[in-house]
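Asks: Here is a sequence together with a model predicted from it:
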Amino acid sequence: MPNSLVSVSTALKNPEFLNAVTLIASDIASCRFKNFPPYIKILDIPNNLISSYNFWQSAYAQLLLTGNSYLLISRDKNNLPIKLEQIPTSQVQINLSDDSQELTYTINFDDNRHNIEVPSSEMIHLRLMCTGEGDNALNRFVGVSPLESLANTLRVTDNSDRLTLKQLEKAILPSNIITLPIQTNSKVKDEVRNEFEAQYTGDNAGSTIVMDNSATLSQLQINADVAKFLNAIDADAGRIATAFGIPASYLSPNKSDNQSNVSQIQSLYVNSLTRYIDPIVSELRMKLQLPTLELDINQAIDRDGSQLINNIAKLTAGQTPVLTQQQALNLLTKRGVFTEDELKI
């Protein structure tokens, strides 16, 4: 299996990259599964050691970071799936048969189970784009992470951060300068400094400074080049947003998108989520044999129901509304915007 060009631990130290992974994984984990009987428990409660939300958030984060996420299926005596176990990518080896007709997975457990080999039907393998590039035939079955396209960007950011820290260290100078009219030794200088700080720092900070003719007070300003470094700290947010296919403003408040319309930006983000949701749903449909399974994205993009309210308002307006008042109330109640008790008079 190919190795990422940048380690995950290194990438997660970048705030924009961490923000992108957390944003996408959390929003998809907020989506609700639909049309999945009789496997209600395995998707709503996939594992008894961790909550459903955290389980799926972790699985999706692994998918974004490595391009692959492995979920081992456990079955009961009736061969029905009852539990999913997330397997770290470092513990999974993919095996392709000589005739390229069968795929198996060797799992190197770090507990008393040691090594086991399972068929493809018992492993939910979530993967992003499989390019099939290279001489290794397994590349047709292994996903590619956006992290690989950000190798140079993250290296540049790391070097830029180190240079910025060096500049800041050199720029940390005393803010005040007291000039004495005579040549003095270090002892006198220490006495003048200590007396000045005792009078105008601590509880006296901000009070009026009074100087006599024997000394003058001036202040140092931070170098303009250092300020430029500080303004460029989030310069790579745009590239990271591009790699993940989301609007840059979702990662950095200082970044502006070409679209000034908030709804257009949100629509772009929703469309971006589908590129991650579709391979997830497709794999679950195949391995759990649920051809009508869906992920309801509304919970992730419209948590307070404001978009639904706006859409219903348009459909109930005018002389010939598409929806009746009762139909509108039913939709709002079904989505949880209002409860039945709140609608009672």
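Replies: Alright, I've got the coordinates.

Asks: C-alpha only now, for contacts and for neighbours.
Replies: Fine.

Asks: Please enumerate the helices of this protein.
Replies: Along the chain, counting by DSSP state H, helices occupy 8-11, 15-30, 40-44, 52-66, 151-171, 186-200, 224-231, 237-244, 262-288, 298-301, 306-315, 325-334, 340-343.

Asks: List the buried residues of the longest one.
Replies: It refers to helix 262-288. Across helix 262-288, burial judged by 16 or more other Cα atoms under 10 Å covers 265, 269-270, 272-273, 276-277, 279-285, 287-288.

Asks: Out of the helices of the chain, flag the one nearest Ser218.
Replies: helix 186-200 (13.2 Å; Cα to Cα).

Asks: Next up, a structure to set beside the first:
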Amino acid sequence: MASTTLRIAMNGITGRMGYRQHLVRSILPIRDAGGVELADGTTVQVEPILVGRNEAKIREIAEQHGIEHWTTDADAVIADPSIQIYFDAQVTSRRAAALTQAMKNGKHIYTEKPTAETLQEAVELARLARESGITAGVVHDKLYLPGLVKLRRLVEEGFFGRILSLRGEFGYWVFEGDIQEAQRPSWNYRAEDGGGMTVDMFCHWNYVLEGILGDVRSVYAKTATHIPARWDEQGREYKATADDAAYGIFEIETPSGDEVVAQINSSWAVRVYRDELVEFQVDGTHGSAVAGLRKCVAQQRAHTPKPVWNPDLPVTEPFRDQWLEVPANGDLDNGFKLQWEEFLRDVVAGREHRFGLLSAARGVQLAELGLRSSAEGRRLEIPEITL
């Protein structure tokens, strides 16, 4: 069986997401399985080239996973004509310049988000990708998660009737770092380093809302820095200059023209009392569903109970037991790996990836408008982006 190999420069692989999800749970399993099978029966194999600024860490990862090539010279791999794909999981502040350089060198690109710190930069990246004719993909991992795959299927099957609203809860307690070590890098809480809940998560919520319901038409947001001081990786106290929570209300227009109200709370200063770290509830005239990362439960109109408000008596109805779990009806693999495989097939076919840099620019736009909405205390409409 015929096979080709795509060489992939993977930059930022020492970070949590770059290492765990993109290298260990995506590219290496694809490599070890013999590559990705294409529609014509041929396969495309992958060869990762690790890129990073910390030589010791890069070397250690390469040796641990049997990866032959690694380097601290990003410019050299971007200029190397034998490398077809550049992947970026660096801190946001370094991403736009690297992606621009890669595309100007004819590389296909696959990248984490946000793609840039400003909307102008994000739009320029999308424009450059179109002009260069390369295949550009942006990680939209949550749409590939089993829970949201099931939720999307319910939407497509018309389960909800007319969709009315979406409510989302995301977050967990990130320790300050003084007594217990923080679970997230300190730069996440410094605005000058590209940190902040809004710039991190609103780009996710934009593609989740687009992928599940429809176009985001407006935003009203309130941001907060609930924890004003934290401690970094060296145990030094620093001032948190970025928001660690964002509370947003979004107006959505569905493909059929219906208006849906979505509200999503995002916080790194909240303790979890729900089944998963993120959950979305969609309510419609004919039914409702609640989806997390993996699980999705639903309740049809005919099976909806009729509770009566009575604060003088204990709750007698087992509300959680009145929902039915939505089956997977298929093998749902790791979401990051599934999108990598889709992107690689698009590269070989020379076609546009469905989640590209224009979608990412809309995410950056939503984050910018969310921050502005909070600062100005008002609802903002979202203009259409044109290249």
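Replies: Okay, I see it. Just so it is clear, the structure is predicted and the values come from calculations on it, not from any experiment.

Asks: TM-score for the pair, please.
Replies: Overlay of the two chains. TM-score (TM-score structural alignment, normalised by the length of the first structure): 0.27; 157 aligned residues with a Cα RMSD of 6.5 Å.

Asks: ok so, going back, take the helices of the first structure and write them to CSV, including distance to Val92 of the first structure.
Replies: Shown next, in CSV, are the helices of the first structure (distance: least, Cα to Cα, whole Å):
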stretch, distance to Val92 of the first structure
helix 8-11, 17
helix 15-30, 22
helix 40-44, 22
helix 52-66, 12
helix 151-171, 24
helix 186-200, 63
helix 224-231, 42
helix 237-244, 25
helix 262-288, 18
helix 298-301, 31
helix 306-315, 42
helix 325-334, 42
helix 340-343, 49
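
Asks: now, of those, which is deepest in the fold?
Replies: Greatest average neighbour count among the helices of the first structure goes to helix 52-66 (a mean of 22), per mean count of other Cα atoms under 10 Å.

Asks: Which strands and helices lie in contact with the helix or strand hosting Leu338 of the second structure?
Replies: Assigned by DSSP states H and E, Leu338 of the second structure belongs to helix 335-349. When contacts are defined as 3 or more Cα pairs under 8 Å, 6 or more residues apart in numbering; DSSP states H and E, helix 335-349 of the second structure packs onto strand 36-37.

Asks: Report the next helix or strand after the strand it packs on in sequence order.
Replies: The helix or strand immediately downstream of strand 36-37 of the second structure is strand 43-51, counting by DSSP H and E.

Asks: can you tell which of the helices of the first structure is closest to Leu84 of the first structure?
Replies: helix 40-44 (7.0 Å).

Asks: which of the residues in the helix holding Leu338 of the second structure are buried?
Replies: Gly335, Phe336, Lys337, Leu338, Gln339, Trp340, Glu341, Phe343, Leu344, Arg345, Asp346, Val347.

Asks: Strand 43-51 and that helix, what's the angle between them?
Replies: Using axes from the mean of the first three to the mean of the last three Cα atoms, to 10 degrees, the inter-axis angle of helix 335-349 of the second structure relative to strand 43-51 is 110 degrees.

Asks: helix or strand right after helix 335-349 of the second structure?
Replies: By DSSP H and E, the next helix or strand past helix 335-349 of the second structure is helix 357-376.

Asks: by contact count, what packs against whichever helix or strand comes after that following helix?
Replies: Using DSSP H and E, the next helix or strand after helix 357-376 of the second structure towards the C-terminus is strand 380-381. When contacts are defined as 3+ Cα pairs under 8 Å, 6+ apart, strand 380-381 of the second structure packs onto strand 215-224.

Asks: For the strand it packs on, enumerate the helices and strands it packs against.
Replies: helix 197-212, strand 245-253, helix 357-376, strand 380-381.

Asks: For those, give me a markdown table that also has distance to Leu125 of the second structure.
Replies: Listed next are these as a markdown table, based on distance: least, Cα to Cα, whole Å:
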| stretch | distance to Leu125 of the second structure |
| --- | --- |
| helix 197-212 | 16 |
| strand 245-253 | 26 |
| helix 357-376 | 7 |
| strand 380-381 | 23 |
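
Asks: export those to CSV and tack on distance to Leu119 of the second structure and mean neighbour count?
Replies: Formatted as CSV, those follow (distance: least, Cα to Cα, whole Å; neighbours: other Cα atoms under 10 Å):
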stretch, distance to Leu119 of the second structure, mean neighbour count
helix 197-212, 11, 22
strand 245-253, 19, 22
helix 357-376, 6, 23
strand 380-381, 15, 18
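
Asks: Tell me which of those lies nearest to Ile78 of the second structure.
Replies: Judged by Cα to Cα, the one of those that comes nearest to Ile78 of the second structure is helix 357-376, at 18.9 Å.

Asks: Tell me what angle the closest one forms with helix 197-212.
Replies: 130 degrees.

Asks: Next, the angle strand 215-224 makes with helix 357-376 of the second structure.
Replies: Using the same axes, to 10 degrees: helix 357-376 of the second structure against strand 215-224 is 40 degrees.

Asks: what angle do helix 357-376 of the second structure and strand 245-253 make?
Replies: 120 degrees.

Asks: hmm, back to that, between the buried residues of helix 262-288 of the first structure, which is nearest Ile309 of the first structure?
Replies: Nearest to Ile309 of the first structure among these, with distances taken as Cα to Cα, is Val270, at 17.9 Å.

Asks: re the thing from before, looking at the helices and strands packed on strand 215-224 of the second structure, which is closest to Gly137 of the second structure?
Replies: Nearest to Gly137 of the second structure, of those and by Cα to Cα, is helix 357-376 at 6.8 Å.

Asks: Next, the buried residues of the strand or helix carrying Arg31 of the second structure.
Replies: Assigned by DSSP H and E, Arg31 of the second structure belongs to helix 28-32. Of all the residues in helix 28-32 of the second structure, those buried under the rule 16+ other Cα under 10 Å are Leu28, Ile30, Arg31.

Asks: mind putting these in a markdown table, distance to Ile163 of the second structure included?
Replies: Shown next, in a markdown table, are the buried residues of helix 28-32 of the second structure (distance: Cα to Cα, whole Å):
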| residue | distance to Ile163 of the second structure |
| --- | --- |
| Leu28 | 40 |
| Ile30 | 38 |
| Arg31 | 42 |
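
Asks: What is the nearest of those to Lys57 of the second structure?
Replies: Leu28 (17.5 Å).

Asks: need the helices for the second structure, in chain order.
Replies: So, for the second structure - with DSSP H - the helices run 16-17, 28-32, 55-65, 74-79, 95-104, 119-132, 146-156, 197-212, 335-349, 357-376.

Asks: Please produce CSV containing those, extended by distance to Val219 of the second structure.
Replies: Formatted as CSV, these follow (distance: least, Cα to Cα, whole Å):
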stretch, distance to Val219 of the second structure
helix 16-17, 28
helix 28-32, 39
helix 55-65, 41
helix 74-79, 38
helix 95-104, 25
helix 119-132, 16
helix 146-156, 22
helix 197-212, 10
helix 335-349, 28
helix 357-376, 6
